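Engineer: Predicted model follows, preceded by the sequence.
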Amino acid sequence: MSDVKSAPHIESTTLADGVTIRINDHVYIAPEHLGEPYYVGRIMEFCTSHKSKGLQVRLAWFNRPKDVINRNLADRCLLVATMHSDINLVSSIRGKCVVTHKHYIPKDQLEDYRKKENHFYYNQLYDRYIQRVYDVVPCEIVQNVPTDILEALKERYQFIIVEQGKASDLTVARRICCICQEWCSSTASVKCAACHKSYHMACLKPPLARKPPKGFAWQCALCTRQEVLASSPSDSDMSNQNDTNKNTPKKRQIRTTRSQLPKSQAQPQQQIITSTSLTSTIKPKASHSKKMSSQKIRMTNMWPFRYFGVNTNMGDILDVDDRIYPRAKSRIGPKYQANVLDWPTITNSTLSPVSETNSLSSNKNNESKKNEKKGKSQRSSSKRSIEVNPSTTSLVDECRSPEQFIVTSVRGTEDTVTCIYRPDILSDEQLDDYMNQVKKLNNVSLASHSSDLMDRALQELEQSQYHTDIAFEKMARLDQDDFNYITDWSKQEIYAFEQSIREHGHDLNYAKKSI
């Protein structure tokens, strides 16, 4: 057990050079080897230990891309966050620095930010157990989630962690089904190529079994009807257009997809979408940049991150005690385990006399083939054992009788439990007096401390309804033959028991049949 204890009463301390450090400050740590750059970490809490003299601090590490991605980047200010922490001495801190998420740095000011000394930024997180890099997304720009989930995320966490390429699906406008008015995920919904409205696949009539394959688009019934009405001319126009359309070839009526729409129709829709997305993403930057400057970071268990990727259940977000760390896909299923069918239980009633003889003969043939493949040493040892006890072959054959297929009760369950003694019926003094009287009996040649004698005394007490006089009279009439388990085994019985253990393992049901 670690001797390091948290010190919540300590919120700040002063270094040897006079710099004051506080919780959630980003600091430099002296490297282990000379010539390496300083390590960068965030102060999570201050700690104390009776083994070390100085004050200690728990740091959340930031790694450089070359340490986790094995690739040298020209940007020296870029870091990769982690959810790994260590205990270090305060004396190993070499100074303070500034680490900011890339979202809170305006794009036109990124170059000026990189030119500042002791300033770093990050937008990804590395998990050392899964050995994978994730994207870090601020909760302020998350929109495409249920309302209660979004409130829980913004209340408890500052950032969410998602797989690379999955952040765009969370930052778009919230998708709501036009039929049930509920939030719909991308996996269980379809989007109309004309009106760009979302529908649950189960809410449609008839419901969609699966999403359209790649390269195909889906169109709702209303847009399809409007397209048909717009393409079909009126009755007055039909008479005027008959003469003009005689020499012109008939055009086939096709359904236009999003990629087939004219540029004049596609551009206004794209402008509307981009304008709404820009307004929804630009507004949070102006308001939440002030919060980051005041260092009020929302955290849970001293971490501002929470995994919200493809392996997350939406309902688990509402649980405060749910794990916040990245998780991998469960390795349970047909890709990792073999699907074995349930074997039918063979009982004695299902076996005919012919099948019984065939099974016995097949067992003997299989065993003879296995014995031929064994080494000479095993053959010689088996021959010696058979020569010593030739009469035990009949006992082994009896063990292979069809009775072995009868389903018996499992040991250790309620079917095999026998009540010997129930406490809290007699007092300790009454029980001690009864046991002392039983130990003084001379009708059974058992030691006074024998467990067989004590168990039988308690069992007789249970059967006598805990009347000590009646139980003592029964114990006085017992003799050596009443203890069935105290017997001397013959050589044949010992050999049959050992042979049963060799063939069937430690299943005493087979040993009972062979002895």
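Structural biologist: Now that the structure is in, tell me what you want to look at.

Engineer: Could you use CA atoms for every contact and neighbour count after this?
Structural biologist: OK.

Engineer: For residue 190, see how far away residue 203 is.
Structural biologist: 11 Å (C-alpha to C-alpha, to the nearest Å).

Engineer: Neighbour count: the two, which is higher?
Structural biologist: residue 190 (25 against 14; other C-alpha atoms under 10 Å).

Engineer: Distance check, the more buried one against residue 306.
Structural biologist: According to C-alpha to C-alpha, residue 190 stands 28 Å off from residue 306.

Engineer: Can you tell me the SS state at residue 290?
Structural biologist: helix (DSSP: H, G, I helix; E, B strand; the rest coil).

Engineer: Run a quick neighbour tally on it.
Structural biologist: 12.

Engineer: OK, contacts around the residue nearest to residue 12 when sequence neighbours are not counted?
Structural biologist: Leaving aside its chain neighbours, residue 12 sits nearest to residue 22 (4.3 Å; criterion: C-alpha to C-alpha, 6 or more residues apart in numbering). Shown in contact with residue 22 (C-alpha atoms under 8 Å, 6 or more residues apart in numbering): 11-13, 43.

Engineer: here's the one I want to compare it with:
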Amino acid sequence: MAQVSITLKNGDKVKTNDHVYCSPSWTVRDGTPYSVARIMEFLPPDGVSRNTNGHISNTSDTVDTNNTKDVKGKPKESSSYTRVRLAWYYRPSDVSDRPVADSRLLLAAIYSEVCDITQLRAKCYVIHRNKISDLAGWKKRPDRFYFNRLFDPYIKREFEVIQSTDVRNLPTHIRDVLISRYEYVVAEKEVVPDLTDTLRLCNTCTEWCPHPETVQCDRCKKFFHMSCVQPPLLAKPSRGYGWTCAPCSKAHEDKVDSHEPLGGARHVTPSQTTKVKTNAPPARGRGRPRKDRGQAEKEENMEIKHFNMWPFRYFGLYTVAEDTLDPDDLIFPRAATRVGPKFQATVLPFSASESVASTSDLDERGGDATIEVLSIVNEMTEDEVAELERCKRALTSRSDLQSSVDWLTEVTHRLTEAYVAKRAFSTVNMKSPMRFEKWKKVETRYTDREWNDEEIAAFEDGILVHGAELRAVREEVGTRSIQEVVRFYGHWKNDKLREDNARIRAGLTAKPESARPLSSEISSDDEGSIVKQPTKANSSCGACRTKESKTWWKAPKGLTTNVLCDNCGTSWRKYADLNVRPIREGSVPLSKGKSAEKREGTPLTAPSAKRAKTSVSAQTPPPPAGPSSSVPHLRCMACQKSGPIGKVLKCKQCQFRVHAGSCGAVVDPGDVESWLCELCQNVKTLEASLNTNCLLCPGTHRNRKKDDLYPAPDTYLRACKPTEGQGWVHSLCSVFIPETTFSDSSRLRVVEGISTVPTNRWSSRCSLCSQTGGAVVRCSDCPKEFHISCAWLHGNKLGFEIQPVKSSRRELTTIVNFNDETGSMSPVIICKEHTISSKRVIYDICETNDGGETALQVYCQNYKQAPVSRSHALLRKAQRLDGVLNIRNSDGATVIPTPVDTKPAADPCCLKCKTTCSPLFYPFKNDFVCHRCYFQERGAEGSEDKPSCTIS
């Protein structure tokens, strides 16, 4: 079969085993860069098959994707190549959050997909690291990539990739087959030294020693099969211990018996030291010239062996070497062996007499006693089926039941039973919701009972609070089992999706013509990402800020503008590398394509000429208001800086103003005018308590009126967040107290972990308000302690600092990147009496990065997120309460309080708070106190929020 080749739209000709850029249209892939892949084969349209020789009938071996018609203008036959099978490569950023500076490094994969041939963008080159003689020169050339590891997308692990010729510790016949078929071998990192070592033979049987079954003598360095050792070894020595063979052990005992000194022998350095093996190419000598272009072209066109269209084969820890000889053996990596008791059945010895005696009392499997016939409609005549359908429709007039799977299954079952018993179909009724099942031997409901309005309301409230954590929702409902809640959740979600789809369809049909995109703004390229002429708002590149480019590309989300220049757009699509130039705060672009720093108080509409010198007493007029201002600005209560509506939100009810990123608000652009703060929204929804006293601050708020339950809207302390106990805390307090977390850090909801705040925070006295009872923190530069709200009201510096992290601790520390600084972000509070060093950078709460995220958002998303993926909210709360129950006495010993063994007839009442509802009651002054009051007396938190009652 002739070599099939196609011509891409950019003029590149590609064939099988060439590497290409692949990508669907810009709108489908949502701004992600191109994918790198290898062409495995070209395929005809779906449904068209090849002949026995692999050819497509009446189709040329060369296909031009630029033209879909022949010379006469007629379309080509449907048997043309329209699809391609691609073997994918991954970028390290696709599979890991670790930053990788090399944009040319890829991860191979044994994973393929069939894509449309029109998704191929351009040709590129990908080879193994060991085949590159000059890596620096290779990376300087465009469209060049390399790899040295393989990522398996199924078991989520990375493996080393070495050349098959480097594998030497194999029998000759297996090694020859491996080298003749595959170019590379995939293995675990710890197995590579054993594979690349010389051939290991057993010193006893002179047969090859595979890695899992081999043990090495610690003295003579010879290898043995574990079964060839006498007595046989059942397991290898533990890590840190060695093993010696019998001759070496005997020689050592004889030397000990002869009373010869052993000190020198223990520390003898072997004459031949084992050289550490490495797959890296030899270092380039100093002054050695780099490879010429001819050598580079030879490397990129180097022939690679492929077997069944793959150059890789797994030969690692869980491989049987003899399986390599089988051409149909699977080549994919494995995570564990399938040999062992875990994957084998334990079969007891069979005795015919015992088998007959033990099963004589049981029903025969497959008989009428164990099989329940659900339907035999296929055995009925047409008249009987018509009669069955008529009786089925007569059983109910409800349209929802007529389409219910449970109801239809039960009706068919009951009609079948009547047919088998030769009863008339009219004798069947559906009044009883119970049915008898042979395998359960009891009556059960064939469908759930109807949900009333109270249960539906409790279910929807639970969904709003807990999301899809259905066990927590089931606790909210209380009257339903978890199975019923799961089934109802499916029906409820389908109803919501049906309503959303109907609303979307109605919106699409009523969409005005002005809302449709203009076809003149975007060129007709198949990718749909080239912008013909950027608008005035997008007149500069979102990465490098340039204003001149021959071609403008659509930019990914998060940049200042929606376009990229030709260099940045190509670099992003091909290499996923986008060096964004940071914007200096307070800079505005000038009319001549240059940018200058905007001075404080300078009008936005001022000319680009230099400002004339003025006296100190002169004042610059403020920016003009009215028609010349495009977007009205609001002043944030947190940073006291103005911003456009949308970035700064204004509560419709209380007029509270704050940056959206500093209070965790996610608002649609159309709902900005009707936004309500958390406290005002709670008045309508009653999600949490109406008493909004902060659980982390003592007493009432300073800026609050005597009869007002809510903080004043003219301070940032108005921003409060609900807790999991339906209480409230300040947003500042929840962020700057180290022990608290959020179930949703992007919205700063719901606050968890108040019970984990240590006792010393509650017992310490605030140096600003001289009160106790709230949680305090310490100043970053002195030993003063104060409440978070007190520090805010007294003008102390609150912000975030990024500290560098050593390379040895990077894997153990969460690393963030904020405004060209990389390191560990930590919250800091500094007294206003201290002077901050000029070398110390403290980011304010509302300070944003290039992506528009505030420092508070970045910190919470990386350090304050509760582990919701590993456990649900109720389990996390129970785990924290387990730690609270361990109270220590004055001697340091752990004391577990003994609760009162109450009887159902005598319900105790708390002496202090008069409650009768408590998980446990404890003896106190010849009476009882509840769980909260008892632990408040002992100096510990007894619930997730701060107790409302105290014992004096």
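Structural biologist: Ah, there it is. Treat the numbers as computed from the prediction; the structure is a model and nothing was measured.

Engineer: residues near residue 135 of structure 2, how many?
Structural biologist: 16.

Engineer: What lines up with it in structure 1?
Structural biologist: Under the alignment (TM-score structural alignment), residue 135 of structure 2 maps onto residue 110 of structure 1.

Engineer: Next: residue 167 of structure 2.
Structural biologist: Using TM-score structural alignment, residue 167 of structure 2 pairs with residue 142 in structure 1.

Engineer: so how far is residue 297 of structure 1 from that match?
Structural biologist: 17 Å.

Engineer: wait, what's in contact with the equivalent of residue 19 of structure 2 over in structure 1?
Structural biologist: Aligned by TM-score structural alignment, residue 19 of structure 2 pairs with residue 26 of structure 1. By C-alpha under 8 Å, 6+ apart, the contact set of residue 26 of structure 1 is 40-43, 96-99.

Engineer: and the residues you listed as TSV, adding neighbour count?
Structural biologist: Output for the contacts of residue 26 of structure 1, formatted as TSV (neighbours: other C-alpha atoms under 10 Å):
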residue	neighbour count
40	26
41	26
42	24
43	19
96	19
97	16
98	15
99	22
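
Engineer: for the residues you listed, which one is nearest residue 451 of structure 1?
Structural biologist: residue 43 (62.2 Å; C-alpha to C-alpha).

Engineer: The closest one -> structure 2?
Structural biologist: Per TM-score structural alignment, residue 43 of structure 1 is aligned with residue 39.

Engineer: Would you quantify the distance from that match to residue 310 of structure 2?
Structural biologist: 11 Å.

Engineer: can you tell me which strand in structure 2 is longest?
Structural biologist: strand 105-116 (DSSP state E).

Engineer: ok, and what's touching that strand?
Structural biologist: Applying C-alpha under 8 Å, 6+ apart, the contact partners of strand 105-116 of structure 2 are 82-92, 145-153, 310, 312, 332.

Engineer: That strand vs structure 1 - mean distance after superposition?
Structural biologist: Here the mean offset of strand 105-116 of structure 2 against structure 1 after fitting is 1.9 Å, by mean C-alpha distance after the TM-score superposition for structure 1.

Engineer: Give me the mean distance between the helix or strand that that strand is followed by and structure 1.
Structural biologist: For strand 105-116 of structure 2, the following helix or strand on the C-terminal side (DSSP states H and E) is strand 120-128. Superposing on structure 1 places strand 120-128 of structure 2 at an average distance of 1.6 Å from its equivalents, by mean C-alpha distance after the TM-score superposition for structure 1.
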